[in-house]
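Chemist: my questions concern the predicted model and sequence given below.
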Amino acid sequence: MSPVIGALAAAGILKGLLSILTMPALGELISPKSTLFIILNAMGDSVFFFLPIMVGYSAAKRIGGDPIIAAVIGGVLVHPTLTPLVGKSLGALGGFNFQMVQYSYSIFPMILAAWMAFKCENWLKKHLPSYLTMIFVPFFTVLVVSAITLYVTGPVIISISKWLAMGIAWILVKSGWVSGLLLGGFYQILVIFGLHWGVVPLVANDIATTGHSYLNAILCQTMISQGAAVLAVAIKSRKENLKSLSFAAAISAFCGVTEPAIYGINLRFRKVFISGLIGSAVGGFITGLFHGNMFGFAGSWIGFASFFNPKNPSDLSNFWIFLASSIASTVIGFAVAYFWGYNDEMKKGGEVEKPLKPGQAKA
């Protein structure tokens, strides 16, 4: 999922801004029926609609398969001629009825399809003469894997994905402030060890399956608070190099990229990192308490537009929860770091190595 995250975040911001521009309270600056809206909505929606193609391409590169073949299989799943068949029977066998399901906005079916394509490619290359592989490896791989996905694995995984998304939402709503406090307080510790990459597909599946994510709304606060903590260093420090680096890291964190803050400053002054955790625990507590929800992938302050519901632009409840939580995360993360977490007498710790993304080789 890691190569797709930037595109998902950008698309989420655009869709959120469209929600703002179509709000009746602002005079509906762009009509939902206008050509301009249709074009901008296509820009924001395309990454989600064609997500299986991008996930297939990315997964194939990760496991060593042919990315083009995987992308073609993803294209089969979202082909417009198959869309009208959603909910209809694709045929019956042995009393079992195979139904067509919606694959746009899906993730997990294509990941398994990319793996099956990889296995199929390798088997065919071993058993076909070399002069036939260029044509018949793609032919049989697309034919076999697409059929298996459409008829068997796809419907099963789509059902599991929906239950998974609903299960996560149910847990977070029922646990409320407890999950907000724990996730807000400890998520960035997972980032240190690279374990957060296991959470990213869950967030993506939430948004792709249900159109929203209670989980991402809480995680958003962890970026804001780490940015606030490093901003405190930038303002308090009199060391020019550290000050300029900290300001740059704070801007980056408020734009949703926390790595410069965490690995460049906060972890090297451990109390600064802890200050960020304290702030995000409070922000997560507020988000969980009021069941804050998020409709896009982009986080931190720049992700504010993701808290406007595209299906109901006039509903501002989640935005107000985001605003209250984010102010709390910023103020507390900054204050704790400024008064307790940092002073110029502290010695900077050794450089902390940033964990590799899944599938990324060391240089």
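Modeler: On my side now, so go ahead.
Chemist: contacts, neighbours, all on C-alpha from now
Modeler: Will do.
Chemist: what separation do you get for residue 49 and residue 228?
Modeler: Applying C-alpha to C-alpha, to the nearest Å, the value for residue 49 to residue 228 is 35 Å.
Chemist: have a look at the two and say which one is more surrounded.
Modeler: The residue with more neighbours, out of residue 49 and residue 228, is residue 228; 32 against 16, by other C-alpha atoms under 10 Å.
Chemist: residues in contact with that one?
Modeler: For residue 228, the contacting residues are 250, 276, 329, 330, 331, 333, 334, by C-alpha atoms under 8 Å, 6 or more residues apart in numbering.
Chemist: ok, the first one - contacts?
Modeler: Each residue near residue 250 by C-alpha under 8 Å, 6+ apart is listed here: 226, 227, 228, 230, 231, 261.
Chemist: can you add distance to residue 136 and give these back as CSV?
Modeler: Formatted as CSV, the contacts of residue 250 follow (distance: C-alpha to C-alpha, whole Å):
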residue, distance to residue 136
226, 52
227, 53
228, 56
230, 56
231, 58
261, 50
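Chemist: helices - which of those land there?
Modeler: Under the assignment DSSP state H, those contribute 226, 227, 228, 230, 231, 261 to helices.
Chemist: filter the residues you listed to the buried ones?
Modeler: Buried members of the ones in helices among the contacts of residue 250, scored by 16 or more other C-alpha atoms under 10 Å, are 226, 227, 228, 230, 231, 261.
Chemist: ok, those vs residue 119, which is closest?
Modeler: Nearest to residue 119 among those, counting by C-alpha to C-alpha, is residue 261 at 40.9 Å.
Chemist: please verify my assumption that that closest one contacts residue 232.
Modeler: No - the pair residue 261 / residue 232 is not scored as a contact, 11.5 Å apart, by C-alpha atoms under 8 Å.
Chemist: which stretches of this protein form strands?
Modeler: 89-93, 96-99 (DSSP state E).
Chemist: comparison target below:
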Amino acid sequence: MAQKDYSQLAQIIVQNVGGSANIKSLIHCISRLRFTLVDESKAQDDVLRQTAGVIDVLHASGQYQVVIGSAVTQVYDAVMAIIGPDLMAKDQSATIKEETPETPTAAKASQQSAFSRAWGNLIGFITGSMSPIVGVIAAAGIIKGILALLAMPQLGAILKPTSVLYLTVSAMADSAFYFLPVLVGFAAAKKLNSDPIVAAVIGGFLVYPQLVTWGTNFKTMFAVGGFPFQFLNYTYSIFPMILAAWLAKLVENWLADHLPSYLQMIFKPLITILVVGTITLIITGPIIQGAANGIADLINWLVQASGWLGGLIIGGFYQVLVIFGLHWGVVPLITQQISGSGQSALNAIVSTTMVGQGAAVLAVACKTKRDDLKTLGFAAAISAFCGVTEPAIYGINLRYRRVFISGLLGSAVGGLITGLFRGSMFGFTGSLIGFSSFFSPKHPADLTSFYAYLLASATALIISFLVTWFWGYNDQMVQGKKVEKKARPGS
């Protein structure tokens, strides 16, 4: 089959976000183009929403987000073919604005605005560093789950955990987590428009075998006043490398201004690697890694300790975060949980919310007599059951509010069951395609989480489908407009 041409769609998108001159940067996640615009008021939201190939438009996380769906990579490439040269030619330095006297009220509002922009930029940076590698982490989790399934005694232990085949395939999956600092560093540097190779080298330094051995044994580097500075193990870590990438950007910018041009090719990466690597190893790495592990463990504990109540609340409201694109802020926490403790109770509940929205849109597809809605509904349901709910939410569920609410009701009950049975996930991928993520690689015979997954997913699917069928949708309903979004956190 010939590959579909997305150049015309890309032209329409670029034109209606204000043109190339209005685009500061562009990244994409699983289903969205995420623009950072000079002036979002220039974008034509309504025109884009009516464009074939665009599911919805959002203002969230300091970004102008165009929801595309499964073809987002192809559309991204087509857009970059148009704006790429313009982005490279732009001066990325900040424009200094003329200051004017401010009243106390205006000054306070300005401070609040500065804080909100800073917070939005922080969230955008973290999610931009994580979103390009989510697919790889998800694939690795599925592989690990399948291996755990094949090693189950109940199935006759088809693969022995000590066999060459098991260990080889396991290494393929483990590499995505083991070398996570390298992947995160590369993605973060791309987000910052800095040197991704330098960031990747710093990430490689953190997971260098000798340092991993010393970190596993907490070997002392040196002591100051009796306080020991120890090596830590940074495999499977995220946040220390995100901060390191930001520090590398600062150092690179300073060196670009102060080093003669004929020295920059060698000495800029040399000094950046030495300075940032040392700071990360001695100061920021231990602090950030300790805090990240503590927060991840605390969230795991809170979710498990709250039982059915936590499951009910998270299951009932998690997909609301997707409306605003804020669910990407949860992704690093879940990844930190899985990479640190090997499991995530939070992600187990999140999995049921995908099933709920998928079942709701499936009910619409089965019930409607409209061919366009039926086609979109089946495609969106498959996407949701594969772990991506945006096409379902923006394509149909939010357009008919009751459909979205029906999905929330089913996932709330599914979350309640997951919390009640203390279910956990041992991989990243959820929904129906992520069934293998509920098998414990360390304890293949323990099927507690898998049984919780089966019961919760089946319940979420049945309730969401039936509520949508009898209450949430009929062909006489008028398609509503997009839900008005809250003010975005920053720009």
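Modeler: Perfect, I can see it now. Remember, predicted model here, so these are calculated numbers, not experimental data.
Chemist: and the equivalent of residue 301 of structure 1 over in structure 2, how close does it get to residue 402 of structure 2?
Modeler: Residue 301 of structure 1 maps onto residue 432 in structure 2, with residues paired by TM-score structural alignment. As judged by C-alpha to C-alpha, residue 432 of structure 2 and residue 402 of structure 2 stand 23 Å apart.
Chemist: out of these two, which sits in the more crowded spot?
Modeler: Counted by other C-alpha under 10 Å, residue 432 of structure 2 and residue 402 do not tie: residue 432 has more neighbours, with 21 against 17.
Chemist: now the more buried one: closest residue in space, sequence neighbours ignored.
Modeler: Leaving aside its chain neighbours, residue 432 of structure 2 sits nearest to residue 385 (5.1 Å; criterion: C-alpha to C-alpha, 6 or more residues apart in numbering).
Chemist: what do you get for residue 231 of structure 1?
Modeler: residue 250 (5.3 Å).
Chemist: which position in structure 2 aligns with that neighbour?
Modeler: Match for residue 250 of structure 1 (TM-score structural alignment): residue 381.
Chemist: now the helices for the stretch 251-363 of structure 1?
Modeler: 259-261, 270-289, 317-336 (DSSP state H, counting those that start in this stretch).
Chemist: what comes up buried for the last one?
Modeler: Within helix 317-336 of structure 1, the residues that count as buried by 16+ other C-alpha under 10 Å are 318-319, 321-323, 325-336.
Chemist: how many neighbouring residues does residue 105 of structure 2 have?
Modeler: Other residues lying near residue 105 of structure 2 total 9 when counted by other C-alpha under 10 Å.
Chemist: go on, residue 25 of structure 1?
Modeler: Residue 25 of structure 1 has 11 nearby residues by other C-alpha under 10 Å.
Chemist: residue in structure 2 matching it?
Modeler: Residue 25 of structure 1 maps onto residue 154 in structure 2, with residues paired by TM-score structural alignment.
Chemist: what lines up with residue 226 of structure 1 in structure 2?
Modeler: In structure 2, residue 226 of structure 1 lands on residue 357 (TM-score structural alignment).
Chemist: need the contact list for that match.
Modeler: Applying C-alpha under 8 Å, 6+ apart, we find residue 357 of structure 2 in contact with 381, 384, 389, 392, 393, 397, 404, 406, 407, 408, 411, 464.
Chemist: just give me the closest of those to residue 193 of structure 2.
Modeler: Closest approach between these and residue 193 of structure 2, by C-alpha to C-alpha: residue 389, at 29.7 Å.
Chemist: identify the residues contacting the closest one.
Modeler: Residues near residue 389 of structure 2 by C-alpha under 8 Å, 6+ apart: 354, 357, 358, 380, 383.
Chemist: for the last one, which non-adjacent residue is spatially closest?
Modeler: So the one you mean is residue 383 of structure 2. Residue 383 of structure 2 sits nearest to residue 389 (C-alpha to C-alpha, 6+ apart), 6.4 Å away.
Chemist: ok, that neighbour to residue 339 of structure 2 distance?
Modeler: Using C-alpha to C-alpha, we find residue 389 of structure 2 at a distance of 24 Å from residue 339 of structure 2.
Chemist: got the buried residues for stretch 120-131 of structure 1?
Modeler: By neighbour count on 16+ other C-alpha under 10 Å, the buried set for stretch 120-131 of structure 1 is 120, 121, 124.
Chemist: aligned counterpart of the second one in structure 2, please.
Modeler: It stands for residue 121 of structure 1. Aligned partner of residue 121 of structure 1 by TM-score structural alignment: residue 252.
Chemist: for the counterpart of residue 73 of structure 1 in structure 2, what are its contacts?
Modeler: By TM-score structural alignment, residue 73 of structure 1 lines up with residue 202 in structure 2. Residue 202 of structure 2 makes contact with 182, 185, 244, 273, 276, 277, according to C-alpha under 8 Å, 6+ apart.
Chemist: coming back round to it: nearest to residue 358 of structure 1, of the helices of the stretch 251-363 of structure 1?
Modeler: Using C-alpha to C-alpha, the nearest of the helices of the stretch 251-363 of structure 1 to residue 358 of structure 1 is helix 259-261, at 15.8 Å.
Chemist: stretch 74-94 of structure 1: which residues count as buried?
Modeler: 74, 75, 76, 77, 78.
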